[in-house]
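*Asks:* Quick one: sequence plus predicted model below, questions after.
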Amino acid sequence: MAKSKRKEKSVELANQILENYQPKTVEDMQNALKDIFGPMFEAMLKGEMDNHLGYESNDKNEKETDNRRNGYGKKILKTSAGEVDVKVPRDRDGSFDPQLIPKRKKDVSAIENKVISMYARGMSQRDISSTIEEIYGFSVSHEMISDITDHVLPELEEWQTRPLSNCYAFVFVDCMFTTIRNQYESKKYAVYTILGYTMEGKKEILGLWLNETESKHKWMQIFDEIKARGVEDIFFLSMDGVSGLEEGARAIFPQVIVQRCIVHLIRNSIKYVPSKDYKAFTQALRKVYSAPSLKACQNSFESFKQQWTAYPGAIDVWERNFEHVEQLFDYGSAIRKIMYTTNAVESIHSSFRKVTKKGAFPNENALLKVLYLRIKELETKWEGGRIQNWAMVRNQLLLHEELKDRVLRYLE
């Protein structure tokens, strides 16, 4: 069926529902859908029976066959809109085995879970509707898909306001941008994500926030919010170079150790380096931030500056931020390996982009729904796992004099 025809039929059906039922509330609409589901299932079951017998009801060939229709049996189905009474056609020899609603099956609400699963994987409403039609033989309107996926909104709101752990050993913050249609224009929105590592070495996404821009004021609001949700202390915060973010974080969590992402510094510095020298330049840099000790790091940096004097812009990026490189060597190698980059949260954003690449979202809720469903998939993947080498990380945290008392407080 052509897209325009399907759309016309969907609009026609919607108008008929509104005209006949005149729903005033969501509950009224659910009751209307229940009334529609019954006849819809019955019509599809009759079609299956026609196919099973080889002729339609009241066909003249009916008398020429041994097996014929034999009335109806009653069945109560559980659907996403509630329980629905359905008449299931029977045949005389009992060989009819319906595929839409198999014998002894009473719960057909699984289609709702399938719609949510497809939505979580970034499928557009058009693709979901086409897939359902291909599998089940009937179309699902964009409005119905939206209604089904809206069922996760209360769960999303509860997740966004849930109490958090009182301490996170490591926190990673980052923004990504996606598009939301605002009436007749499309705008880029910043998606703020915070990933935390608990004292037990578990990954946890603390929340999602949307804003039209990335700013230190929004980050401060977010830090204030997570503190209100129970976070008392953060040991390390890894971030990119957003101006004012470091001061904003310390205003809420005074003892936090803020670490500039080394990978971001590399990206910023190679903007001043011709592509032919990328490989040699980054290899020289690696000797600096991966040095075995602070002294070796400082010596490597001096050699690095002498080697690459032809690119003063690149050198300047590192000179202005070298304190963040030196800071790494205040801690053991297991801690350094975690805190030096925001790659952990950027990996989450990479996963988000797979389900947001379909285009602009009609509103904030539509975007948050798909991101939240993606998070649920990630949390299932992380369940039962722990950050690699976490036992060594905890030992190195306890060996650090400035952190020891704070670590013991939250390990008890």
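*Replies:* Yep, it's here.
*Asks:* hey, let's count contacts and neighbours off CA atoms from now on
*Replies:* OK.
*Asks:* Could I get the buried residue list for stretch 4-24?
*Replies:* 10, 17 (16 or more other Cα atoms under 10 Å).
*Asks:* from the chain's centre, how far out does that stretch sit?
*Replies:* 32 Å (Cα atoms, centre = their mean, to the nearest Å).
*Asks:* Ok, stretch 43-56 next?
*Replies:* Distance of stretch 43-56 from its chain centroid, counting by Cα atoms, centre = their mean, is 42 Å.
*Asks:* And the lengthiest strand in the chain, what does it pack against?
*Replies:* Longest strand of the chain, by residue count under DSSP state E: strand 167-182. Counting contacts by 3 or more Cα pairs under 8 Å, 6 or more residues apart in numbering; DSSP states H and E, strand 167-182 packs against strand 185-198, strand 233-239, helix 343-356.
*Asks:* List the buried residues for it?
*Replies:* For strand 167-182, burial by neighbour count (16+ other Cα under 10 Å) applies to 167-181.
*Asks:* related to what we said a few turns ago, looking at the helices and strands packed on strand 167-182, which is buried most?
*Replies:* Ranked by mean neighbour count, the helices and strands packed on strand 167-182 are led by strand 233-239 with a mean of 22 (mean count of other Cα atoms under 10 Å).
*Asks:* That one vs helix 343-356, what angle?
*Replies:* Here the directions of strand 233-239 and helix 343-356 differ by 60 degrees (axes from the mean of the first three to the mean of the last three Cα atoms, to 10 degrees).
*Asks:* follow-up on the earlier one: tell me the angle of the longest strand of the chain relative to strand 185-198?
*Replies:* 170 degrees.
*Asks:* Now do strand 167-182: distance to the chain's middle.
*Replies:* In terms of Cα atoms, centre = their mean, the centre of strand 167-182 is found 11 Å from the chain centre.
*Asks:* cool, and stretch 278-295?
*Replies:* Counting by Cα atoms, centre = their mean, stretch 278-295 comes out at 35 Å from the chain centroid.
*Asks:* put this beside the first:
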Amino acid sequence: MTTKISEHIIAELLKDCKNNQDLLGENGLLANLHSQIIDSAIQNGICASLDNIDENEYSDYLFAKSLKLSHKQTIELKDEILSLYAKGLSQLQIQSHFRELKNIHLTANHISTLINMSMSDMELWRDRKLDPIYPIIYMDAMRILVKDNGIQKKKSVHIVLGINLEGCKEVLGLWIENYEGAKIWANILSELKNRGVRDIFIACCDNLSGLSKSINAIYPDTQVQLCMAHQKRASLACVKRKEQSQLSKDLLAIYTAPTLQSAEKRLNEMADKWQNNYPAMVKSWYHNWENLTPFYEYIPELRKVLYTTNAIESLNSGLRTVAKRDRTFGSDQIALNAMYLYLEVARKKWTMPIAYWQLILGQFKMLFDERF
């Protein structure tokens, strides 16, 4: 229903306003009018009591009312609470922060209400349309603890981090499943296609069985680059601790070699040195070699982006901080929302393209000109 307020009432309300502050300030006409109208509506039974009032519709009012803050202060407070929560602080730590530094006494209900209200934003974010082209994506999964029908379970959070045509990082989505598998990744990639992703030039991922085929089933022209960092970590885990430093140097010589031929020579040297004691580790390098080596076709600046995987490693580190704080999430939705809030804070820092992006983009245009 649209209600038109009479000119007489408006004139009466405005008669004491002399400037912008009187009208729009923290204690101005509009702020006070908003509060008084809702108070009156509650008292007259037009809307529910404060205990039952819809939190999404009147959230700003509820916080301002309970904490005796202006509308502007309330918005700033909400942003700060969500930012601290996203950075890994517990609800008790957030309460202590505001009590000690700002003399604001938040209840657990204040904080949990805010966190729960952000779920609708998270759902919109997960369903948003995506760019048609992402030159690079990183695919990874991490394990978390979640309560499912009251039972604590280990589940896998699937993460897709993209590098867009501007060279900036963008998380395309988060998905929670009971386990990580090639079929699940195929469903995720199908969803990305339905949300508008027409082409991916390079997909960096681990050596999950069947994953390369799943990627190429949805995106036939995408080049699969196995994650060198995963391969290196798996190799180091196979050897004795005192031998890890030497093996690390031998592996570094492989993935920093200037050409594929040089890398193959370094691989054979590594194999000769370690084969007798660790045959399974050496075998894994030869078995994965075809999908470990596509990056040798590219310029050094792009190679480094592909073999270091610093972007996804840094992201996962932040998400693990969130998981460590909550230990066991109450549900899949609560877990997704906590991680979404972390991503919202991280996203504000992702304003610059990755190093040497124009040079990298130039090579992409030269190699994949017809796909732009």
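*Replies:* Done, it's in. What you see is a predicted model, and the numbers here were worked out from it, not measured in a lab.
*Asks:* Would you pull the TM-score for this pair?
*Replies:* Once superposed, the chains reach a TM-score of 0.78 (TM-score structural alignment, normalised by the length of the second structure), with 320 aligned residues with a Cα RMSD of 2.7 Å.
*Asks:* Tell me where the stretch 1-150 of the first structure has helices.
*Replies:* Applying DSSP state H, counting those that start in this stretch to the stretch 1-150 of the first structure gives helices spanning 3-21, 26-53, 110-120, 125-136, 142-149.
*Asks:* aligned partner of Asp147 of the first structure in the second structure?
*Replies:* Structural correspondence for Asp147 of the first structure with respect to the second structure (TM-score structural alignment): Thr113.
*Asks:* how near is that match to Ser331 of the second structure?
*Replies:* Distance, Thr113 of the second structure to Ser331 of the second structure, by Cα to Cα, to the nearest Å: 16 Å.
*Asks:* Tyr298 of the second structure now?
*Replies:* Applying Cα to Cα to Tyr298 of the second structure and Ser331 of the second structure gives a distance of 43 Å.
*Asks:* ok, back up a step: wait, which of the helices of the stretch 1-150 of the first structure is closest to Phe352 of the first structure?
*Replies:* Across the helices of the stretch 1-150 of the first structure, Phe352 of the first structure has its closest neighbour in helix 110-120 (10.0 Å, Cα to Cα).
*Asks:* Now find how far off-centre the closest one is within its chain.
*Replies:* On the basis of Cα atoms, centre = their mean, helix 110-120 of the first structure sits 14 Å off its chain's mean C-alpha point.
*Asks:* sorry, back to before: average separation of the longest strand of the first structure from the aligned part of the second structure, please.
*Replies:* Compared with the second structure after fitting, strand 167-182 of the first structure has a mean deviation of 0.9 Å; criterion: mean Cα distance after the TM-score superposition for the first structure.
*Asks:* so where in the second structure does that strand end up aligned?
*Replies:* Taking TM-score structural alignment, strand 167-182 of the first structure hits residues 133-148 over in the second structure.
*Asks:* what's in contact with that stretch?
*Replies:* Residues outside stretch 133-148 of the second structure that contact it (Cα atoms under 8 Å, 6 or more residues apart in numbering) are 152-165, 180, 197-206, 309, 312, 316, 323, 327-332, 335, 364, 372.
*Asks:* next one: stretch 277-295 of the first structure
*Replies:* Stretch 277-295 of the first structure has contacts (Cα under 8 Å, 6+ apart) with 266, 270, 296-298, 300-301, 304, 308, 325-326, 329.
*Asks:* For the stretch 151-300 of the second structure, which segments are assigned as helices?
*Replies:* 182-194, 211-218, 228-236, 244-255, 260-274, 279-292, 300-308.
*Asks:* any chance of those helices in TSV, plus distance to Ser49 of the second structure and mean neighbour count?
*Replies:* What follows is the helices of the stretch 151-300 of the second structure, written out as TSV (distance: least, Cα to Cα, whole Å; neighbours: other Cα atoms under 10 Å):
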stretch	distance to Ser49 of the second structure	mean neighbour count
helix 182-194	42	17
helix 211-218	52	18
helix 228-236	55	17
helix 244-255	65	16
helix 260-274	71	16
helix 279-292	62	15
helix 300-308	55	18
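*Asks:* Pipe the ones you listed into JSON lines and attach distance to Ser90 of the second structure per row.
*Replies:* Listed next are the helices of the stretch 151-300 of the second structure as JSON lines, based on distance: least, Cα to Cα, whole Å:
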{"stretch": "helix 182-194", "distance to Ser90 of the second structure": "31"}
{"stretch": "helix 211-218", "distance to Ser90 of the second structure": "36"}
{"stretch": "helix 228-236", "distance to Ser90 of the second structure": "31"}
{"stretch": "helix 244-255", "distance to Ser90 of the second structure": "37"}
{"stretch": "helix 260-274", "distance to Ser90 of the second structure": "47"}
{"stretch": "helix 279-292", "distance to Ser90 of the second structure": "40"}
{"stretch": "helix 300-308", "distance to Ser90 of the second structure": "32"}
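*Asks:* ok so, going back, tell me the contacts of the match of Asp147 of the first structure?
*Replies:* Taking Cα under 8 Å, 6+ apart, one finds Glu55 in contact with Thr113 of the second structure.
*Asks:* any idea how far Ile53 of the second structure is from it?
*Replies:* Counting by Cα to Cα, the gap from Thr113 of the second structure to Ile53 of the second structure is 12 Å.
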